[in-house]
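K.L.:
Sequence and predicted structure below; questions after.
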Amino acid sequence: MTTEGYHASAWVTATGGISTIAMDREKAIFPTRIERNLSTESDMDHTKMSCDSWEWNALRWGIFDCIQVLIGVFGIIGNLLVIVVLAKRRGALHSMDILVGALAIADLISSVFIIPVPTSKRIPRTPLGLFFCKMIDSRYFLFHGLRTSSYILMAMGAERYMAVAHPLNHMLVFTSRRSKIAIMLLWLAGILSALFIPFVFVITPQCTCLYRAVPSVVFPIGIFNYLVTVVLPISTLLLTQGLTAYSLHKQRTIAKRAQIQKTDKPTFHIVARNRVIKLMLIVVSTYIICFTPNMTAYFLVNLGVLPITFIWSPLSSSLILLMFLNSCANPIIYTIRYPPFRKALKELFCGATGSPRSGAPLFGHNSESVKSTTIKESVSKANGIKA
């Protein structure tokens, strides 16, 4: 999908009085041309055309389209590497590893459909044409991937909080089986939250795939989109990250009261835990930075705070590309900020074998109970000192 496709869709949302709008790349650039080509139900019914062939709109390779291709290619390669690395450790995956793998799959889907493809100019009224209109021209898979990745990220924040604050309950709740069930439910939530998209795209008698906007539901859909893509994920992530930081602060306070020697070196599991927590903080911050500006801008256009012309501005296109960037950002973050992932990549490409921890979880550790035991020992020491 190009930024132009987003512009056309956003313009319909913002101008809730429009009944039908063509998702034509050329029309998407010029709002006056869109208005001139708008049709009503009666207008479309007066002629019946034979839809027996496909015609495509030509791709216009501008700077934003080229950047989209780069983002899509980097996202495909990076997320595939994450999936392959985790697949090689599938026998010892922790709940966090399973969630990271699911996030990589969702981002992979988004990356594939970020790459610009020709949109339909004429489309046959066949099952294949109907599928293409409702699922490909509508960019359903792209929106589904973006939303699902945000829901999985929410689950990752909750998982880390439980691992830090309630390690014993974490071991019972976030088992491998339950984590997979949770991922299936999150994928279902992503499907349902974007399910309205295929229903608003139709093939007209003129053999074009149109976005049919019902004025009475345009504004509620705009609010719903903002809630499920910005408000809910970001508020949940901020809450879980804040609670995790508070829990870590409490643990440090307990350790300090127990007068644990500062020269004591942290165990391997504590070091690994802290690495994953810092990694999660960076991933969450990147998601907020990438998603919030674009979705908020379109929401403000929908409310009438920003003018309609903002949708066709270079700033709007830049914000869309920033949102797309999140689909390829996580593998880059893992590579730069997480040494175990770099080591796993080296083993993958260099064929290294026999690593003592090659069968261990990559992003999580099954021995979270070690942390719990350490805390309990600290509490016992503190109680002994007070006595």
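P.N.:
In hand now; what should we look at?

K.L.:
all contacts plus neighbour counts: C-alpha atoms, from now on.
P.N.:
Fine.

K.L.:
Identify the residue spatially nearest to Ala104, adjacent ones excluded.
P.N.:
Asn79 (5.1 Å; Cα to Cα, 6 or more residues apart in numbering).

K.L.:
Please identify the buried residues of the helix or strand harbouring that neighbour?
P.N.:
Using DSSP states H and E, the secondary-structure element containing Asn79 is helix 63-87. Across helix 63-87, burial judged by 16 or more other Cα atoms under 10 Å covers 64-65, 67-76, 78-83, 85-86.

K.L.:
Report the distance from stretch 96-112 to the chain centre.
P.N.:
Remark: stretch 96-112 is offset 8 Å from the chain centroid, using Cα atoms, centre = their mean, to the nearest Å.

K.L.:
My understanding was that Leu210 contacts Lys27; is that so?
P.N.:
No: contact criterion Cα atoms under 8 Å: Leu210 and Lys27 do not qualify, at 11.8 Å.

K.L.:
List the contacts of the closest residue to Arg89 other than its chain neighbours.
P.N.:
Closest residue in space to Arg89, ignoring its immediate chain neighbours: Gly359 at 5.8 Å, by Cα to Cα, 6+ apart. Going by Cα atoms under 8 Å, 6 or more residues apart in numbering, Gly359 touches 89, 91-92.

K.L.:
Counting neighbours, which of these end up buried?
P.N.:
The buried subset of these - by 16+ other Cα under 10 Å - is 89, 92.

K.L.:
Could you find the closest non-adjacent residue to Cys133?
P.N.:
Cys133 sits nearest to Cys209 (Cα to Cα, 6+ apart), 5.6 Å away.

K.L.:
Tell me who's in contact with that neighbour.
P.N.:
Cys209 neighbours (Cα under 8 Å, 6+ apart): 22-23, 120-123, 133, 137, 201-203.

K.L.:
If we use 7 Å, what do you get?
P.N.:
Contacts for Cys209 were tallied using Cα atoms under 7 Å, 6 or more residues apart in numbering; they are 22-23, 133, 201-203.

K.L.:
ok, of the residues you listed, which one's closest to Leu248?
P.N.:
Nearest to Leu248 among the contacts of Cys209 is Phe201, at 49.0 Å by Cα to Cα.

K.L.:
That closest one - how many residues pack around it?
P.N.:
23 (other Cα atoms under 10 Å).

K.L.:
Equivalent analysis for Ile336, please.
P.N.:
12.

K.L.:
Return the distance of it relative to Ile21.
P.N.:
When distance is defined by Cα to Cα, to the nearest Å, Ile336 is 44 Å away from Ile21.

K.L.:
Name the SS class of the residue nearest to Arg89, please.
P.N.:
coil (DSSP: H, G, I helix; E, B strand; the rest coil).

K.L.:
second one coming, line it up with the first:
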Amino acid sequence: MAEQATQAFQAIVGIVGICGNGLVCVVIAKNRFMHTLTNAFIFNQALIDLIGSLMTLLLNLVPIPDPIPPGAAWVFLCSVWISDYLQWAPFTASTFNLITLTLERYLAIVFPFRYQALATRKKAIAVLVGVWVAGFLFSSFGIYLRFYEAGEPGESLMRARRNTFKTLLIVCAAFIICWTPNQIFFFLSNLGLKVDFSSPIFYITIGMVALNSCLNPFIYAIKYKQFQKGLKVVFGKRGDRASIATASTGHN
């Protein structure tokens, strides 16, 4: 019963995550004033979470074949599909992207001059791609173990940067809240303690991890002022040029 309830919850979360993160991607892509380095990481975060939400939905809707076919199909199903690799790999990549996003803001605020030299397009692309690679490789390692072991800114600019910082702080807090209970289970298991991975509480922690994939769009919509302006542009409520110009300076 608990497993069925969790599956239903994850399916709903998957749908909301696809819609919410898809909207974030569209808003950032369609508004040139949002084409900044910070928003590139936010776009990457939304894209990763969109894929994670899609996999969460598919893994709950697509039944596992019974009996499982032999040969290469068996290897694929066990190591990629049944293991939930396609779900946990984006979740892991999302974690790495959130770390890089936090570091990017740290460098921009604490070392602004060094940040200008480091924040190049090529380096940003390399980091964004590296986040995906690291997430999928890290999750692959988990499958391997399971398989074989069973300048002085103006006031408006400061306000924009403070808003970005507060938004990302909330994103980090949501991440910690959603992921910590699940990781406590695995931490206790790694310590050798007996952990019931079939308990209702564990299924709830899985649901919380999935929930994290669809929370960020709501956080952006409620807290991130530049994203709010982008939403208005996408949905036809175009503000004056001065407002958009002000928004575009918040992440340089």
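P.N.:
Now that the structure is in, tell me what you want to look at. Computed from a predicted model, the values in this text were never measured in an experiment.

K.L.:
And for Asn39 of the second structure, the neighbour number?
P.N.:
Neighbours of Asn39 of the second structure (other Cα under 10 Å): 20.

K.L.:
roughly how far apart are whichever residue in the second structure pairs up with the residue nearest to Ala104 of the first structure and Lys30 of the second structure?
P.N.:
Applying TM-score structural alignment, one finds that Asn79 of the first structure aligns to Asn21 in the second structure. Per Cα to Cα, Asn21 of the second structure is found 14 Å from Lys30 of the second structure.

K.L.:
same question, Ile177 of the second structure
P.N.:
Distance from Ile177 of the second structure to Lys30 of the second structure, by Cα to Cα: 32 Å.

K.L.:
and what of Leu54 of the second structure?
P.N.:
Taken as Cα to Cα, the span from Leu54 of the second structure to Lys30 of the second structure is 22 Å.

K.L.:
With Gln10 of the second structure instead?
P.N.:
29 Å.

K.L.:
which helix is the longest one in the first structure?
P.N.:
helix 268-303 (DSSP state H).

K.L.:
post-alignment, that helix versus the second structure, mean distance?
P.N.:
In the superposition against the second structure, helix 268-303 of the first structure averages 1.0 Å from its aligned positions (mean Cα distance after the TM-score superposition for the first structure).

K.L.:
ok, back up a step: so Leu54 and Lys30 of the second structure - more neighbours on which side?
P.N.:
Counted by other Cα under 10 Å, Leu54 of the second structure and Lys30 do not tie: Leu54 has more neighbours, with 21 against 14.

K.L.:
can I assume that one is in contact with Val16?
P.N.:
No: counting by Cα atoms under 7 Å, Leu54 of the second structure does not reach Val16; the two are 9.8 Å apart.

K.L.:
What count of nearby residues applies to the closest residue in space to Phe33 of the second structure that isn't next to it in sequence?
P.N.:
Distances taken as Cα to Cα, 6+ apart place Ser248 nearest to Phe33 of the second structure, at 4.7 Å, with adjacent residues excluded. The local packing of Ser248 of the second structure (other Cα under 10 Å) involves 19 other residues.

K.L.:
With Glu35 of the first structure instead?
P.N.:
Residues near Glu35 of the first structure, counting by other Cα under 10 Å: 13.

K.L.:
ok, which stretches of the stretch 101-250 of the second structure are helices?
P.N.:
For the stretch 101-250 of the second structure, helices defined by DSSP state H, counting those that start in this stretch occupy the ranges 112-118, 121-149, 155-190, 200-223, 225-234, 241-248.

K.L.:
Mind putting those helices into TSV with distance to Ala40 of the second structure?
P.N.:
Output for these, formatted as TSV (distance: least, Cα to Cα, whole Å):
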stretch	distance to Ala40 of the second structure
helix 112-118	15
helix 121-149	8
helix 155-190	13
helix 200-223	14
helix 225-234	13
helix 241-248	13
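
K.L.:
And the ones you listed: which comes nearest Ala73 of the second structure?
P.N.:
Closest among the helices of the stretch 101-250 of the second structure, using Cα to Cα: helix 121-149, at 15.1 Å.

K.L.:
Okay, buried residues for that closest one please.
P.N.:
124, 128, 131-132, 134-136, 138-140, 143.

K.L.:
of those residues, closest to Leu157 of the second structure?
P.N.:
Nearest member of the buried residues of helix 121-149 of the second structure to Leu157 of the second structure, counting by Cα to Cα, is Ala124, at 22.2 Å.

K.L.:
Check the alignment and tell me where the closest one lands in the first structure.
P.N.:
In the first structure, Ala124 of the second structure lands on Ser179 (TM-score structural alignment).

K.L.:
where along the stretch 1-150 of the first structure do the helices fall?
P.N.:
Going by DSSP H, counting those that start in this stretch, the stretch 1-150 of the first structure shows helices at 3-14, 25-29, 31-36, 41-45, 63-87, 95-114, 127-131, 140-165.

K.L.:
Pick the most deeply packed of the ones you listed.
P.N.:
helix 95-114 (a mean of 25; mean count of other Cα atoms under 10 Å).

K.L.:
mean distance, it to its aligned residues in the second structure?
P.N.:
Counting by mean Cα distance after the TM-score superposition for the first structure, helix 95-114 of the first structure comes out at 0.8 Å.

K.L.:
For Ser111 of the first structure, see how far away the nearest residue to Gly75 of the first structure once chain neighbours are set aside is.
P.N.:
Closest residue to Gly75 of the first structure apart from its sequence neighbours, by Cα to Cα, 6+ apart: Cys328 at 3.8 Å. According to Cα to Cα, Cys328 of the first structure and Ser111 of the first structure sit 7 Å apart.

K.L.:
wait, what's in contact with the most centrally placed residue in the first structure?
P.N.:
Residue closest to the mean C-alpha point of the first structure, counted by Cα atoms, centre = their mean, is Ser149 at 3.0 Å. Ser149 of the first structure sits next to 103, 106-107 when contact means Cα under 7 Å, 6+ apart.

K.L.:
export the helices of the stretch 1-150 of the first structure to a markdown table and tack on distance to Pro340 of the first structure?
P.N.:
Putting the helices of the stretch 1-150 of the first structure into a markdown table (distance: least, Cα to Cα, whole Å) gives the following:
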| stretch | distance to Pro340 of the first structure |
| --- | --- |
| helix 3-14 | 36 |
| helix 25-29 | 44 |
| helix 31-36 | 50 |
| helix 41-45 | 59 |
| helix 63-87 | 11 |
| helix 95-114 | 12 |
| helix 127-131 | 42 |
| helix 140-165 | 18 |
